[in-house]
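> can't give you the sequence, but here's the structure:
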């Protein structure tokens, strides 16, 4: 039997890591402050739907869970952009249906991962909130809703308990982690477009009556991530397997419109009627959802240190929470879990070395995806319907066709490959400079000197490794 490991947090990353470590022979104990969602139900309202990409699928494949998840995932070919006048335009993510992302329900995925962790031999205790850590004895003190306090001799401690990590707070009491949180200045509200079968029949838009009669499930195009870009704010919708869409409204915290002046469900309905009219008719419970669901906080967490010698280490959102606009938070966390499990399995007796090496490998990549996620927010809310952006996107696509394996769009590197985030960021910066200079002052691709541009690409970008 390998070392004893205690994981704080049984969310997505914690449950996957528990599975991977238990499969490798570790004695794994997990503590989770929530009740078991498989019995108590998954609490929504704060859960932006997840975009499962290649990095996330890889983690599931390593754990032997990809086939189990496939029926719960809905393919998204690209962004379906909704103009103010209701016109739509699909912007593909990749070349064809081999390059797509998948919408998954957070609760459904979490339950699959919890089952897998227990099947692998991990023990999970719910309703156990970490109260404090006795670092001299590596003992956890945990509180339950019943008021009782429980203690646990931890062994190696791993924090997978999210952006508000209790283990991170305990570590921070005895070591400077260099913690910094940068709020985005925007928040979000979760709403819902119901499946056609669940739509109140007297409120079903006339255009969808026939679709519902035919037994169709989705009120709008199922295989797309829908975006209503409106400059400094936006609305998105991701499909769920049963036919509904999770809708997320992103607004600034101040200004107009913002969560300062959009305070109630009736305020939100008026905003939707004005700026998201085609979506408004599809959200019958908008007022109740807006009033009942909390306003989510958005921001980026940076840490200079992820571990406390060989006793404790952080991963996922506990170490590097990011904004959700590249759909990579979970995918990055799953990469963390695979990397840490591999390192621990290789050197189970050298935890301090393993934790330091894990942080050395992963921190540059977490910093890179944090930067790209912030950039992608601006693109999604303000640029996807911009003519200059569309011109650069077309040139990007053509160069990828002319230089396969050398010129790979940054989005494709991040989403469809496992190229290190830091490398994708660096190559993306080079490519962006070439694109801007080639398209400067142009309204179309006419007149661009292809031979000169090709020579610059070959000089500036070495081929990506074939394993990427």
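Happy to help now that I have it. All values reported here derive from a predicted model rather than from experimental measurement.

> For the rest of this, base every contact and every neighbour count on C-alpha atoms.
Noted.

> Now do residue 146: how many residues are near it, please.
Residues near residue 146, counting by other Cα atoms under 10 Å, number 7.

> So it versus residue 32, what's the distance?
15 Å (Cα to Cα, to the nearest Å).

> shouldn't residue 337 be in contact with residue 19?
No: using Cα atoms under 8 Å, residue 337 is not in contact with residue 19, being 9.7 Å away.

> Following element in sequence after the longest strand along the chain, please.
The longest strand of the chain (DSSP state E) is strand 180-193. Later in the chain than strand 180-193, the nearest helix or strand by DSSP states H and E is helix 206-213.

> list the buried ones in the helix or strand following that following helix?
As assigned by DSSP H and E, the chain's next helix or strand after helix 206-213 is strand 225-229. Residues of strand 225-229 classed as buried by neighbour count (16 or more other Cα atoms under 10 Å): 225, 226, 227, 228, 229.

> Quick check: the farthest pair among those?
225 and 229 (12.3 Å; Cα to Cα).

> picking up where we left off before, got TSV for the buried residues of strand 225-229, with distance to residue 332 too?
Shown next, in TSV, are the buried residues of strand 225-229 (distance: Cα to Cα, whole Å):
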residue	distance to residue 332
225	20
226	23
227	23
228	26
229	26
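
> also this one, for the comparison:
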């Protein structure tokens, strides 16, 4: 009998985005789910703000929500972002479309709203109980035992006999327990940059004070500012700076230095942030980490998913999308016969290589966003890429479009992107205008380099799971 049809009681550690959605999938398969969440219930208590980067939900994340009937409601609260709006230190704004046309866009969505929505959807199944302020203090996963502290009462208890799903984020207690198991390997690489959240409030009558349907970027080489639109007309801004150095969080140590820095580097944003000094010094500075580990499971006793298994930096907008894709792949496996150990092993086999690929692409995209988006050569290549996407549909694809607008495995998107990028680079040599690209040569290069690779991996392009 498939494990997804045994009506077994399971434990999910972490009621974040992935844990809440996973609980919906498990409940729909008949499982009774206990969710242990360390934080208080964010639907009833205000949780410290300032450490949340807005979500950019795209095809993979929306597909997962669609499987459980939640996509339409999520999209009602989302704002389409059709491209990047580049803010240079001086001069006119520059717009870079994300896809071949406006139908290809990503969506800005409130992390807090989506998390609350998914928790309520999980509880609405009638098979999910979320217990808040429950901290997993230790675990013996080989024996299937959790030690849990109720932080409201201080009481400690043992929980055992249930399969454990660790969806408790980049600092996962479940993954830390896995590290004690022989043969388990884990790395956590902290980015040399931190981030600070700021806010551009809505204008009069809730008006957006910048272009509504764009992800705004102020690229400045070793650092940058970004802004994503919110439903109420505001923008959530995130400043990414090195921790130390001439221009860093360490160097911006006074209101005067902060004000002067923004006036010089982000003057148009500064004019729209009324409480800059108070927000900057009053909010915490977040860190970003890339986590890779293997295997993701201990036999059939426990498995990690989402950030607990593969935390990535936020510069491709794929962290949540990747975690949600874990859930859809797991859902596909739940309908097959076999035990939990077999299922978890297959989940890791399907997902590990793809999670590693998007982690690497996210770091690469950070360099692109902060260094390249204002570069004339980069802008030319993006324009040439768009010409090729429209002229050779189905034959030429870009890495960005495959990651954001398809469900092709990340590993294939990474490899196709390298080939496509080489073609664009070769065709852009000596050009000053994208419309002058040699289309006959483009067709030849696509058929020599890209089409054979895509035919060779045709099965992979049918998506995993």
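That came through fine. For clarity, every value in this text was computed on a predicted model and none was experimentally measured.

> Mind telling me the TM-score for this superposition?
Remark: TM-score between the superposed chains equals 0.93 [TM-score structural alignment, normalised by the length of the second structure]; 450 aligned residues with a Cα RMSD of 1.8 Å.

> which residues in the second structure does the longest strand of the first structure align to?
The alignment of strand 180-193 of the first structure onto the second structure (TM-score structural alignment) covers residues 187-200.

> Identify the residues contacting residue 463 of the second structure.
Shown in contact with residue 463 of the second structure (Cα atoms under 8 Å, 6 or more residues apart in numbering): 407, 408, 409.

> and the gap between it and residue 402 of the second structure?
From residue 463 of the second structure over to residue 402 of the second structure (counting by Cα to Cα), the distance is 11 Å.

> How about residue 350 of the second structure?
Residue 350 of the second structure sits at a distance of 18 Å from residue 402 of the second structure (criterion: Cα to Cα).

> can you check residue 202 of the second structure too?
Residue 202 of the second structure is 33 Å from residue 402 of the second structure, by Cα to Cα.

> repeat for residue 294 of the second structure
Noted for residue 294 of the second structure: a distance of 26 Å to residue 402 of the second structure, by Cα to Cα.

> Please apply the same query to residue 231 of the second structure.
Distance check for residue 231 of the second structure against residue 402 of the second structure: by Cα to Cα, it reads 27 Å.

> Look at those two and report which has more neighbours.
Taking neighbours as other Cα under 10 Å, residue 231 of the second structure and residue 402 compare with residue 402 leading, 20 against 17.

> mind listing the strands for the stretch 201-350 of the first structure?
Counting by DSSP state E, counting those that start in this stretch, the stretch 201-350 of the first structure has strands at residues 225-229, 234-239, 245-252, 296-302, 307-308, 312-314.

> what does the longest one rub up against?
If I follow you right, that is strand 245-252 of the first structure. Contacting residues not belonging to strand 245-252 of the first structure are listed as 48-49, 185-195, 232-240, 257-259 [Cα under 8 Å, 6+ apart].

> change it to 6 Å
Strand 245-252 of the first structure is contacted from outside by 185-193, 233-239, 258, using Cα atoms under 6 Å, 6 or more residues apart in numbering.

> Would you show me how to pick out the buried ones of these in PyMOL?
Paste this into PyMOL to select the buried members of those, with burial taken from 16+ other Cα under 10 Å:
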select buried, resi 186+187+188+189+190+191+192+193+233+234+235+236+237+238+239+258
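
> now stretch 59-68 of the first structure, how far from the chain's geometric center?
18 Å (Cα atoms, centre = their mean, to the nearest Å).

> residues in the second structure matched by that stretch, start to end?
Going by TM-score structural alignment: stretch 59-68 of the first structure matches residues 64-73.

> Buried residues in that stretch, which are they?
64, 65, 70.

> and what of stretch 408-426 of the first structure?
For stretch 408-426 of the first structure, the neighbour count (16+ other Cα under 10 Å) marks 408-425 as buried.

> do stretch 432-452 of the first structure as well
Within stretch 432-452 of the first structure, judged by 16+ other Cα under 10 Å, the buried ones are 434, 435, 438, 439.

> what's the answer for stretch 282-299 of the first structure, then?
282, 283, 284, 285, 286, 287, 289, 290, 295, 298, 299.

> Distance to residue 115 of the first structure added to those residues, as JSON lines?
Shown next, in JSON lines, are these (distance: Cα to Cα, whole Å):
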{"residue": "282", "distance to residue 115 of the first structure": "35"}
{"residue": "283", "distance to residue 115 of the first structure": "33"}
{"residue": "284", "distance to residue 115 of the first structure": "34"}
{"residue": "285", "distance to residue 115 of the first structure": "33"}
{"residue": "286", "distance to residue 115 of the first structure": "34"}
{"residue": "287", "distance to residue 115 of the first structure": "36"}
{"residue": "289", "distance to residue 115 of the first structure": "30"}
{"residue": "290", "distance to residue 115 of the first structure": "32"}
{"residue": "295", "distance to residue 115 of the first structure": "30"}
{"residue": "298", "distance to residue 115 of the first structure": "30"}
{"residue": "299", "distance to residue 115 of the first structure": "31"}
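
> Need the residue closest to the centroid of the second structure.
In the second structure, the centroid-proximal residue (Cα atoms, centre = their mean) is residue 319; its distance is 2.0 Å.

> in stretch 401-408 of the first structure, what's buried?
For stretch 401-408 of the first structure, a neighbour-count test (16+ other Cα under 10 Å) marks 406, 407, 408 as buried.

> now that stretch: which residue numbers in the second structure?
With TM-score structural alignment applied, stretch 401-408 of the first structure matches the range 390-397 in the second structure.

> Kindly report the same for stretch 356-373 of the first structure.
Under TM-score structural alignment, the match for stretch 356-373 of the first structure is residues 345-362.

> can you tell me the mean distance of the matching stretch from the first structure after alignment?
Here the mean offset of stretch 345-362 of the second structure against the first structure after fitting is 0.7 Å, by mean Cα distance after the TM-score superposition for the first structure.

> just the helices in the stretch 301-450 of the second structure please.
In the stretch 301-450 of the second structure, the helices defined using DSSP state H, counting those that start in this stretch lie at 307-310, 319-334, 340-367, 376-391, 399-405, 410-428, 439-445.

> Could you say which of those is packed most deeply?
Using mean count of other Cα atoms under 10 Å, the stretch among those with the largest mean neighbour count is helix 307-310, at a mean of 28.

> I'd like to know which part of the first structure that one is aligned with, by residue numbers.
Counting by TM-score structural alignment, helix 307-310 of the second structure corresponds to 317-320 in the first structure.

> before we move on, what about stretch 211-219 of the second structure?
Taking TM-score structural alignment, stretch 211-219 of the second structure hits residues 221-229 over in the first structure.

> contacts for that stretch?
By Cα under 6 Å, 6+ apart, stretch 221-229 of the first structure touches 75-82, 234-238, 381-382.

> Equivalent analysis for stretch 34-46 of the first structure, please.
With contact meaning Cα under 6 Å, 6+ apart, stretch 34-46 of the first structure is reached by 107, 126, 127, 190, 293.
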